[in-house]
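# No letters, just coordinates:
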């Protein structure tokens, strides 16, 4: 089976209380996530993305790190007929390239980065209204983006992951994907 390799093009951090991330050259990832990011922590409060729990219940934080693909951002922008969608507008932490259909990597895939960081993929980061509004605000002259964003970004919004092995990460760097055994014959 061919190896699945990708590249980290940029790193970002989203301060608490904000919905737009800021570029950083490098970050320190602990078992709680990216230090300084709004999603930092081993646990989180359940919300609309976790309807199986009563809202506000303390649950494991599966959203410590948000990853998006440049190819998928470009495809979404094209479908919305806009120039670009920046990863910052989606409050992403990592911008990656080199892996087609990145958002559809299976749950349980592990991402091994240069320097030792390992992220465990917990699944797709489904599109929602907050980044839709942020993208619309970047194109105030063009109506309808907010309403079309969720459909256009479906299966192209990236992944959420949690830190399995902590380390520092700098950009640019590379990583390899290890698929769960059940998927090795289906992916690649």
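Looks like it arrived, so ask away. None of these values were measured; they are calculated from a predicted model.

# only C-alpha atoms for contact and neighbour calcs from this point on.
OK.

# quick one: buried residues of stretch 138-145?
residue 145 (16 or more other Cα atoms under 10 Å).

# Show me what it is in contact with.
By Cα atoms under 8 Å, 6 or more residues apart in numbering, the residues outside stretch 138-145 that reach it are 80, 132, 135-136.

# one more time with 6 Å, if that's ok
Residues outside stretch 138-145 that contact it (Cα atoms under 6 Å, 6 or more residues apart in numbering): residue 136.

# Endpoints of it, how far apart?
Its start and end residues considered, stretch 138-145 measures 10 Å (Cα to Cα, to the nearest Å).

# now it, how far from the centre of its chain.
Distance, stretch centre to chain centre, for stretch 138-145: 24 Å (Cα atoms, centre = their mean, to the nearest Å).

# Also stretch 27-38?
With Cα atoms, centre = their mean, you get 14 Å for stretch 27-38.

# hey, where'd the helices end up in the protein?
70-80, 129-138, 145-153 (DSSP state H).

# any idea how far residue 22 is from residue 60?
25 Å.

# Please disregard the earlier target; I meant residue 133.
27 Å.

# which other helices and strands contact the lengthiest strand in the chain?
The longest strand of the chain (DSSP state E) is strand 4-13. Where contact means 3 or more Cα pairs under 6 Å, 6 or more residues apart in numbering; DSSP states H and E, strand 4-13 is packed against strand 22-24, strand 94-97, strand 173-178.

# adding another structure so you can compare the two:
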């Protein structure tokens, strides 16, 4: 069964970038995006080195960088925090670059979704961002009395960890800016199902 393409509207609730080498980000009022992502950001660049997410390559293999940006939902972060029984989970702690409002179940947006921002930037969604222990460890630093968060985050954030994306059309994004999400036609591929 195929679902038709649709359009949804939303706004930018937060913008963040790294300072230095780590993946933790800091809040900013605007982001300048090029074809390499955010200039001098830890996740920027046209290529990246593989890690545990790509077991089909030896670690450190250079591949195209489809993970230039980490996009999060404040609602999903609140759900994760509630599951972990912590007062808050900030986007900065897990390396977020954009928080968006207006899109229900943001982490479920399909690959190939395009985000068209009113000032001209276009971002292409690669897919959902699987939760990892590194992010859990970063959160746990803010709750040192809790020893269960590093591993607990991986389970609590399943299908709520946001999206990874890359810049299709460069430009600048501002806090509060409106955007339109254009979801492609969707279907579940089944090689045994007749056309």
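That came through fine. Quick caveat: nothing in here was measured; it's all calculated off a predicted structure.

# re earlier: TSV please, covering the helices of the first structure and showing distance to residue 92 of the first structure.
Below are the helices of the first structure laid out as TSV (distance: least, Cα to Cα, whole Å):
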stretch	distance to residue 92 of the first structure
helix 70-80	11
helix 129-138	10
helix 145-153	14
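
# Of those, give the one that comes closest to residue 49 of the first structure.
Residue 49 of the first structure lies closest to helix 129-138 among these, at 12.0 Å (Cα to Cα).

# List the buried residues of that closest one.
Counting neighbours by 16+ other Cα under 10 Å, one finds that the buried residues in helix 129-138 of the first structure are 131-136.

# Could you measure from the nearest residue to residue 183 of the first structure once chain neighbours are set aside over to residue 182 of the first structure?
Using Cα to Cα, 6 or more residues apart in numbering and skipping residues adjacent in sequence, the residue nearest residue 183 of the first structure is residue 106, 7.5 Å away. Taking Cα to Cα as the measure, residue 106 of the first structure falls 10 Å from residue 182 of the first structure.

# Look at these two and report which has more neighbours.
residue 106 (18 against 9; other Cα atoms under 10 Å).

# which one in the second structure is aligned with the more buried one?
Under the alignment (TM-score structural alignment), residue 106 of the first structure pairs with residue 110 in the second structure.

# Please report the distance of that match from residue 129 of the second structure.
12 Å.

# One more: residue 66 of the second structure?
Distance from residue 66 of the second structure to residue 129 of the second structure, by Cα to Cα: 11 Å.

# swap in residue 11 of the second structure?
In terms of Cα to Cα, residue 11 of the second structure sits 20 Å off from residue 129 of the second structure.

# Also residue 168 of the second structure?
For residue 168 of the second structure relative to residue 129 of the second structure (Cα to Cα), the value is 19 Å.

# what does residue 43 of the second structure align to in the first structure?
Residue pairing (TM-score structural alignment): residue 43 of the second structure is matched to residue 39 of the first structure.

# and the closest residue in space to that match that isn't next to it in sequence, what does it touch?
Closest residue to residue 39 of the first structure apart from its sequence neighbours, by Cα to Cα, 6+ apart: residue 64 at 5.2 Å. Residue 64 of the first structure sits next to 33, 39-40, 162 when contact means Cα under 6 Å, 6+ apart.
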